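Peer 1: Quick one: sequence plus predicted model below, questions after.
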Amino acid sequence: MLSKTKFLLPVLAGALLLQSCNDKDEFYTTADGLTYKIYEKDESGEYENKGKVSPDDTTGAKIGQVVTMQMSYKNAEDSLLFDSREQNQPIMIPVMEPTFKGSLENALMMMSPGDSGVFKVNADSLFAKTFGQPLPPFIKPGSQLTFFIKAEKIQSKEAAIADQQKMFEQQMKEAQARAEKQIKIDDDKIQQYIKAEGLSNMQKTESGVYYTVKEPGKGPQANAGDQVSVHYKLSFLDGKQVESSYDNPMSGGQPFTFTLGQGQVIKGWDEAIQKLKEGSKATLLVPSPLAYGEQDRGPDMPANSILRFDVELVKVNKQ
């Protein structure tokens, strides 16, 4: 969780940090070559340039501690490559031994809780010595990356892990509340769809998946822990087909095989397939929280998509 690979984050867009800071304030450079501006709040709550930080200053983060921060960074062309605020949560980075002179680790050790800073770091050294990866094509050799950092907390690794756990628990509660609200919205849409399409003999699982068995199977009942093979056609309620196992070149048109009830597939499948016997053909209508939920998987799978699966339970291998 708390590793320096946290720096290697997806390219995102968003507003820069430190918008209240005056870009005309002076930059300073350490003896190791790190260019910086650090701001601290004055008595009135306004940020002011902290000035030159003495090499003997020990008030910043120390090796072994974890800095909880908001961070963004740009390349030499002033293109924003990452902004943690787009993730709606701060990031946590442990302070390690500097991997080169003028490194980002040096920058963290110059900051105190509440400080904001702008740091220019050599891109070649950062990727070669800190990340151990080649320079990406969108970053020019010999250029600098400009980091904008707001240090929210500086604490021990143990305290940071405890905070991280609390944050995850809160996020899970919030996500569950949104899912409960969304499943009611989806249920109304599914009922309207069932009526409009004239689908008959629809049943509803405990969690909210609608299903109808079109051709009952004569084989064994599928249960959690069984290995099952399923053919399917996936479509949206508007009729647009997304994919089909029958003509999937990756699988050679073979049915999809997985272990039921082990979280290897979406929740709607784990629950609804257990309602079928080997040989059954059925239609499943899966509300988005039991499919891919809030995940936006691109134009082929927008967030909160209700899914229709026309399935055939080809084989049940009892375990």
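Peer 2: Noted; the coordinates are in hand.
Peer 1: Please count neighbours and contacts with C-alpha atoms only from this point.
Peer 2: Noted.
Peer 1: Just want the most central residue of the chain.
Peer 2: For the chain, the residue sitting closest to the mean C-alpha position, by C-alpha atoms, centre = their mean, is residue 87 at 7.8 Å.
Peer 1: What separation is there between that one and residue 9?
Peer 2: 11 Å (C-alpha to C-alpha, to the nearest Å).
Peer 1: swap in residue 79?
Peer 2: 15 Å.
Peer 1: swap in residue 95?
Peer 2: Distance from residue 95 to residue 9, by C-alpha to C-alpha: 18 Å.
Peer 1: Mind jotting down where the helices sit in the stretch 1-150 of the chain?
Peer 2: Secondary structure of the stretch 1-150 of the chain (DSSP state H, counting those that start in this stretch): helices at 104-108, 123-125.
Peer 1: Deepest in the core, which of those is it.
Peer 2: helix 104-108 (a mean of 24; mean count of other C-alpha atoms under 10 Å).
Peer 1: mind checking the end-to-end distance for stretch 122-141?
Peer 2: With C-alpha to C-alpha, one end of stretch 122-141 sits 9 Å from the other.
Peer 1: Can you show me the helices along the stretch 201-319 of the chain?
Peer 2: In the stretch 201-319 of the chain, helices defined by DSSP H, counting those that start in this stretch lie at 267-272, listed in chain order.
Peer 1: quick revisit: separation between the residue nearest to the centre of the chain and residue 169?
Peer 2: Taking C-alpha to C-alpha, one finds residue 87 at 16 Å from residue 169.
Peer 1: for residue 88, same thing?
Peer 2: 15 Å.
Peer 1: And those two? Which one has more around it.
Peer 2: Using other C-alpha atoms under 10 Å as the criterion, residue 88 and residue 169 rank with residue 169 on top: 12 against 9.
Peer 1: ok but the more buried one is inside a strand, no?
Peer 2: No - under DSSP: H, G, I helix; E, B strand; the rest coil, residue 169 sits outside any strand and is assigned helix.
Peer 1: then this one, side by side with the first:
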Amino acid sequence: MKISCFVALTLVMAGCGNADYQKTKSGLLYKIHRKGQNKKVLPGQFVKLHYRAMIGDSVLIDTYQRIPAYGQYDTSTKNVHDFVDFLGEMNIGDSVVFIRNVDTMQKRGYLMYNESFKQGGTIKGYITVLGAFRTQEALMKDQEQESAKEKVREIAAMEQFLKEKNVTGYVKTPGGVFIKLHSQGAGVKVDSGMLVSVNYTGALKNGTKFDSNVDSAFGHPSAFEFVAKGNGVIPGWDEAIVYLNKGAKATLYIPAMLAYGPNAQGEKLPAFSDLVFDIEVMDVRPNMPKPAGPAADPHGH
């Protein structure tokens, strides 16, 4: 992923001043705060950074308390009206405030005017360069370490949430899913590779529903089928489902890194959403492979 992809997440902030700012050829304003160790970000390096974007006083995205963003510094894209235009001037450890012009972005086809991206508006972002890596392998190792730290934070936060909500008697799986069992069920126990049918309702921790197959408002009333431990669902479901039997009813409390992590799923599921699922196991049965069809004729006859 090119580092310029991160900037698509920014949103409008009107009325930003430009005192002491430098300007790129495309008109982007930026102001670097020198705190680094005189180690420049070099072309081709993989960069680790924190990033924040706001609309007015509202924070729309903020990695400063989450997993940093990663990407490759690609100097072949210049004069593109984003922070890659001045990244080469920054040292590792430096921070920057930058302001983009909505009209310029609209003319270049980066966005369309709407209630957020208003004509004459500006976009404000904040970046801190945390590190740089020569190889993708080094980047991936660092990313794995940061993901592990984030998961630990989320599990601790979920435990605090359950305490505040007076939820007791739950089971905590080794991976960090919290299962509140309402009834165990008397049927077959779920095991790896078995085909499971469930009814479910998913919500955020604030109670806002985002999906359900028992609520007609979501328009898909059929039971949901998946293979247990088959990687066909979010990791939190695979982690929890083998604790249940046919007929079981339970609530699953799933930290974000065991759901969709930093990846937003439309407007209903922002990045780093912890999820709560009420589920009922409707059926558990062997996953019988489908009969193979006629063998294809390699000669096309």
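Peer 2: Sure, I can see it. Since this is a predicted model, take the numbers as computed values, not measurements.
Peer 1: What does the superposition give as a TM-score?
Peer 2: The TM-score (TM-score structural alignment, normalised by the length of structure 2) is 0.59; 272 aligned residues with a C-alpha RMSD of 5.4 Å.
Peer 1: picking up where we left off before, how about the helices of the stretch 1-150 of structure 1 in JSON lines, adding distance to residue 273 of structure 1?
Peer 2: Formatted as JSON lines, the helices of the stretch 1-150 of structure 1 follow (distance: least, C-alpha to C-alpha, whole Å):
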{"stretch": "helix 104-108", "distance to residue 273 of structure 1": "51"}
{"stretch": "helix 123-125", "distance to residue 273 of structure 1": "51"}
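Peer 1: Show the contacting residues for residue 233 of structure 1.
Peer 2: Residues near residue 233 of structure 1 by C-alpha atoms under 8 Å, 6 or more residues apart in numbering: 241, 242, 243, 244, 245, 246, 309, 310, 311.
Peer 1: One more pass at 6 Å, please.
Peer 2: Counting by C-alpha atoms under 6 Å, 6 or more residues apart in numbering, residue 233 of structure 1 makes contact with 244, 309, 310.
Peer 1: can you tell me how far the last one sits from residue 236 of structure 1?
Peer 2: Residue 310 of structure 1 sits 11 Å away from residue 236 of structure 1, going by C-alpha to C-alpha.
Peer 1: Which one's more surrounded, the two?
Peer 2: Higher neighbour count among residue 310 of structure 1 and residue 236: residue 310, with 19 against 16, using other C-alpha under 10 Å.
Peer 1: burial of the closest residue to that one other than its chain neighbours, as a residue count?
Peer 2: In this structure, residue 310 of structure 1 finds its nearest non-sequential neighbour in residue 283, 4.5 Å apart by C-alpha to C-alpha, 6 or more residues apart in numbering. Close neighbours of residue 283 of structure 1, defined as other C-alpha under 10 Å, add up to 20.
Peer 1: Can you verify my assumption that residue 283 of structure 1 contacts residue 214?
Peer 2: No - between residue 283 of structure 1 and residue 214 there is no contact under C-alpha atoms under 6 Å: 7.4 Å.
Peer 1: between residue 95 and residue 9 of structure 1, which one's more packed in?
Peer 2: Using other C-alpha under 10 Å as the criterion, residue 95 of structure 1 and residue 9 rank with residue 95 on top: 24 against 11.
Peer 1: Quick one: residues contacting the more buried one.
Peer 2: 63, 64, 65, 66.
Peer 1: And it, how close does it get to residue 147 of structure 1?
Peer 2: Counting by C-alpha to C-alpha, the gap from residue 95 of structure 1 to residue 147 of structure 1 is 16 Å.
Peer 1: How about residue 281 of structure 1?
Peer 2: 56 Å.
Peer 1: Ends of stretch 295-314 of structure 1, what's the gap?
Peer 2: Using C-alpha to C-alpha, the end-to-end distance of stretch 295-314 of structure 1 comes to 29 Å.
Peer 1: Which helix or strand contains residue 183 of structure 1?
Peer 2: For residue 183 of structure 1, the element it lies in under DSSP states H and E is helix 157-197.
Peer 1: Any idea how many residues pack against the equivalent of residue 117 of structure 2 over in structure 1?
Peer 2: In structure 1, the residue paired with residue 117 of structure 2 according to TM-score structural alignment is residue 139. If you count neighbours by other C-alpha under 10 Å, residue 139 of structure 1 ends up with 18.
Peer 1: Same check on the one 10 residues further on?
Peer 2: Per other C-alpha under 10 Å, the neighbour tally for residue 149 of structure 1 reads 25.
Peer 1: show me the contacts for it.
Peer 2: For residue 149 of structure 1, the contacting residues are 70, 71, 116, 117, by C-alpha under 6 Å, 6+ apart.
Peer 1: Swap in 10 Å and give it another go.
Peer 2: For residue 149 of structure 1, the contact set (C-alpha atoms under 10 Å, 6 or more residues apart in numbering) comprises 16-18, 38, 68-73, 84, 107-108, 111, 115-119.
Peer 1: for residue 252 of structure 2, same thing?
Peer 2: Counted by C-alpha under 10 Å, 6+ apart, residue 252 of structure 2 has contacts 170-172, 177-181, 202, 236-237, 240-241, 275-279.
Peer 1: Emit the PyMOL select command for whichever of those residues are buried.
Peer 2: Only the buried entries of these go into this PyMOL selection, using 16 or more other C-alpha atoms under 10 Å:
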select buried, resi 170+172+177+178+179+180+181+202+236+237+240+241+275+276+277+278+279
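Peer 1: which residues of the stretch 1-150 of structure 1 fall in strands?
Peer 2: Secondary structure of the stretch 1-150 of structure 1 (DSSP state E, counting those that start in this stretch): strands at 28-29, 35-41, 47-49, 66-74, 80-83, 91-94, 116-122, 144-155.
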